[in-house]
Every structure is written in structure tokens, then in C-alpha cells.
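**Student:** Structural data only, the sequence is not supplied:
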């Protein structure tokens, strides 16, 4: 990539050796120690499993398939969908689908499968998150904009073609390599887990 395509501010930040990983870890640790909630957003196909496992490990909410426009800014609609999702899950577990005509049961199963795919990572989210972690600024631009509108603090990995000012804390990283994403995400969720442990001990 030639210089003219680079975001100059970010390039200068990288060349100067300025790293915001520690600042981000301090932020999430402090927030977790106060019982705050987190949402991790990373919808790149190859990062989907990593996002899910890291979020589950640190008891965070996550979106790893597709970000639906208005997921946060139209929270009342999202809450309604989540309520429908939870109701369908409960009905399936109780075996209610077995008492329905095959066609109706098949329709509900497909609907449940779709909801699980796209909302499974936020099924326990009852309110807006306190902090949102974004793994790819360009791909998750809508999520970042929604957070900005709502005043939700954000942490974002930013590559050389990104704008570091779009997030509250931007971490310079190559968001195209799994090694880079895994390293930073693991550090963040470790800090969250440590903060949660402190919160539990102090309750």
C-alpha cells in the first residue's frame, strides 16, 4: 500500500510507538470491577468462532454474524426480538413444537435457528451495553456510529486505513490477521475476567 492511501495520523501514531492496548485493558478492568456489561462485535467470517469463545469465556455479549442496523439505536425493537427468541427457545425445550403440525413446527424451527444465528450472542442482554469492543472499524462502522449516537464508550482495533478518532480508544493493529486479533482480544477479555473476579469478591 502506498503512502497516499494511509491515514497519516494513525501511521504517525504507529511510527511513534504509541500503543493504546494498556489503556484499553485498564478501562475494561475498571469497568468490569464495577459490574459493567460489554458487547464484542466482530462479524468477519474467519473471526466468528474466536469472538464467540472469547466472549463466552469472559461472560460478555457478542455479535459475530451480522450487525443489523438499529440493533442498539432501536433498542426497543431489538428487545422485542430477543423476547420472541427466548420464548421460542423455552417452547422448544418444553417440547411444544412436537404438538404442532409438521409444517408449523418446521417454520418455528427455522425462525428459531435464524434468531440463534444472529441474536444468540446477545440473548441475555437486557439493556444497552456499557462498553462496546469492535474488531474491525471499517466492517463494523454502523455499530460504531450507533454507539457514538448513544454515547456508549467504544474500543476499536484500527488498521492503517482507519480513522482512530471514531472510537474512544483505538488500538493500532492489523485487523486482517487472526494472530493480531487473537492477541489483542485475549488481553482484553483477560482484563475483563480479572475485573469481574474483583467485582465478585467485593460484593
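**Tutor:** Cool, got the structure. Since the structure is predicted, the reported quantities are computational estimates derived from the model, not experimental observations.
**Student:** From here on, just use CA atoms for contacts and neighbour counts.
**Tutor:** Fine.
**Student:** Can you classify the residue most central in space within the chain as helix, strand or coil?
**Tutor:** Taking C-alpha atoms, centre = their mean, the centroid of the chain lies closest to residue 40, which sits 1.8 Å from it. Assigned with DSSP: H, G, I helix; E, B strand; the rest coil, residue 40 falls in the strand class.
**Student:** and the comparison structure, right after this:
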């Protein structure tokens, strides 16, 4: 952490900001990318500029995150499956831990092309992996030569790395949560082709329209990612097995669509909806 960043975070602790937003500032959720890297679609979520870096409006972050959490609770209460995707090296571990803690599948090492769009083939590879694992645990394993066992162990390790997080997934997921939308574009593309709802953390260099449920936030700082995934994990654990209201998912989708309509047409921040300065103070 640079001295400048550390100073900004220390100042955030003393700002007259609502308590529910303070944690976002302290985690660095508000730090975006350089001005030159901004995607026009993110202007409605940008509070301003500091040192040539866009500052995300954390009030909008909380608003969008709350919508995502409502959707997640409903999905989980109905026993739906959410696939967590986070293949960028710094976020792999926290993504995997969140998925495992909530009993959800995950892809954190490598997104194999066709994971969703060619699901039948992926299922065949998963069955092959399970068959190899079964062989290793049985007496049949000793019938193979040392060289054959070594080859199968290498193949198992390779398949486990690629498919281990989804080997218990019996069908395509009902929704997907992408931790870094820039890194896992292929996963988003496949989900969109199949109409699978996508939730994702989107930094200021990402087109928020590329996903169904964008969460405007810093996707580079591990503290920012951890905070958001912590809230997602809590929502999943608390909602497990609870009974959702009838048609609740459709109601949430309608609310999301209504909010999105306020973002179009895309325009520079100075021409569109400005940030709520009653809950954001200068950083």
C-alpha cells in the first residue's frame, strides 16, 4: 500500500459518512481506474476524480450490492445453484473459500472454453475425472504399471485443477457471480448466450451493461473484494433453506430492470445523474 493510499484510508475513518458506507471506504471499494481507462457506462456510478483516478460513489455500490444480495437470498432459498468465477491470481483463494463455505461450485484456476456452452462435453470430462479417482481408491489401481499410474495421476491433477470446483455440479448453474468482469470475459460471454443471470463486481473500466447485476467497486484491491464476498457469503448462509415469497425472483428482476432504465442513454457524468453528495464526502 502506498503512503498516499494509506493516508486516504486513514482519513476515511474520520469522515462524517453513514456507518453502512464507512466500511466500503475503509476497504478501498471507492478507488477506480485512471480517467483515461473509464468506460462511459460507469459514469452514473462515479462520484468524482482524485489525483486523476475515478472515485466510485459507494452509495451506489451499496444500492446495487443490496439488490444482488436480495437476488442471492431468493436463489439460495429455492435451492438454486450459483457458480462463483474468479480466475485472477490475487482473488482465487478468497473466491474459492467463499464458494466452499456456502456449498457452491466455483472456477478459480482456469475457465475452459465451453464450460457452459458445451456442458455435455464438460460433464463427460468430469465423469472421467471421477472414474480415475474411483480407480485410485480401488484394488484395480494396483493392476496398472507404475508408468500407467503416474500418467493417470498427472491427468487427474490436470482435470482437478480445471474442473475440481464444478465436479459436483450436475447441471448448468442457475446464476453466476463473477469477481473480476475484466478477467473472466469468456465466462460472462457464455452465460449471456445461455441467458444465465450474471452478478459481477465492475470497476470503472468495465461496461456495466455486460452483466445483469453490476456491483460498482474496486476489483483490484483484495480488501474490497473480500468485503463484498463476505457480504455475499453471509447472505447465502443466512438464507439457506428459508422459504421465498412467490415470484420474488421476478420481482427482483423487475426492480433491476427499472433501475437500469435510469442509466440510458449512456452519457458523461456531468450530463447525467450526479452522485448523492449528502452521503459522500471528499476523500
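**Tutor:** Yep, it's here. Values in this document were obtained by computation on a predicted structure and should not be read as measured data.
**Student:** and the residue nearest to the centre of the first structure, what pairs with it in the second structure?
**Tutor:** When the second structure is aligned by TM-score structural alignment, the residue opposite residue 40 of the first structure is residue 84.
**Student:** Could you check how many residues crowd around the aligned residue in the first structure for residue 168 of the second structure?
**Tutor:** Taking TM-score structural alignment, the alignment pairs residue 168 of the second structure with residue 124 from the first structure. As a burial measure, residue 124 of the first structure scores 13 neighbours (other C-alpha atoms under 10 Å).
**Student:** Setting the sequence-adjacent residues aside, check what's closest to residue 124 of the first structure.
**Tutor:** Sequence neighbours aside, residue 61 is the residue nearest to residue 124 of the first structure in space, at 7.6 Å (criterion: C-alpha to C-alpha, 6 or more residues apart in numbering).
**Student:** I'd say the one you found and residue 51 touch.
**Tutor:** No. When contacts are counted by C-alpha atoms under 8 Å, residue 61 of the first structure is not listed as touching residue 51 (9.9 Å).
**Student:** hey, what's in contact with both of the two?
**Tutor:** By C-alpha atoms under 8 Å, 6 or more residues apart in numbering, residue 61 of the first structure and residue 51 have these common neighbours: residue 40.
**Student:** Which one's more surrounded, those two?
**Tutor:** Neighbour count, other C-alpha under 10 Å: between residue 61 of the first structure and residue 51, residue 51 has more, with 28 against 24.
**Student:** how about the more buried one, what does it touch?
**Tutor:** Residue 51 of the first structure neighbours (C-alpha under 8 Å, 6+ apart): 40, 41, 42, 62, 64.
**Student:** In contact with the corresponding residue of the second structure for the last one, which residues?
**Tutor:** For residue 64 of the first structure, the equivalent position in the second structure is taken to be residue 108, counting by TM-score structural alignment. Under the criterion of C-alpha under 8 Å, 6+ apart, the neighbours of residue 108 of the second structure are 85, 86, 87, 88, 92, 93, 95, 96, 165.
**Student:** Let me have these in CSV, extended by secondary structure.
**Tutor:** Output for the contacts of residue 108 of the second structure, formatted as CSV (three-state DSSP):
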residue, secondary structure
85, strand
86, coil
87, coil
88, coil
92, helix
93, helix
95, helix
96, helix
165, helix
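**Student:** so which of these is the most crowded?
**Tutor:** Result: residue 85 is most packed of those (other C-alpha under 10 Å), 30 neighbours.
**Student:** Next one: it relative to residue 109 of the second structure, how far apart?
**Tutor:** The gap separating residue 85 of the second structure from residue 109 of the second structure is 9 Å, by C-alpha to C-alpha, to the nearest Å.
**Student:** can you check residue 56 of the second structure too?
**Tutor:** 29 Å.
**Student:** same question, residue 48 of the second structure
**Tutor:** 35 Å.
**Student:** cool, residue 198 of the second structure as well?
**Tutor:** For residue 198 of the second structure, the distance to residue 109 of the second structure - C-alpha to C-alpha - is 19 Å.
**Student:** Tell me the residues of the second structure aligned with stretch 146-155 of the first structure.
**Tutor:** Matched against the second structure by TM-score structural alignment, stretch 146-155 of the first structure falls on residues 190-199.
**Student:** That should have said stretch 105-114 of the first structure, apologies.
**Tutor:** Here stretch 105-114 of the first structure aligns to the second structure at residues 149-158, judged by TM-score structural alignment.
**Student:** Now do the buried residues in that stretch.
**Tutor:** 149, 152, 156 (16 or more other C-alpha atoms under 10 Å).
**Student:** With secondary structure as added columns, please give those residues in CSV.
**Tutor:** Below are those laid out as CSV (three-state DSSP):
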residue, secondary structure
149, helix
152, helix
156, helix
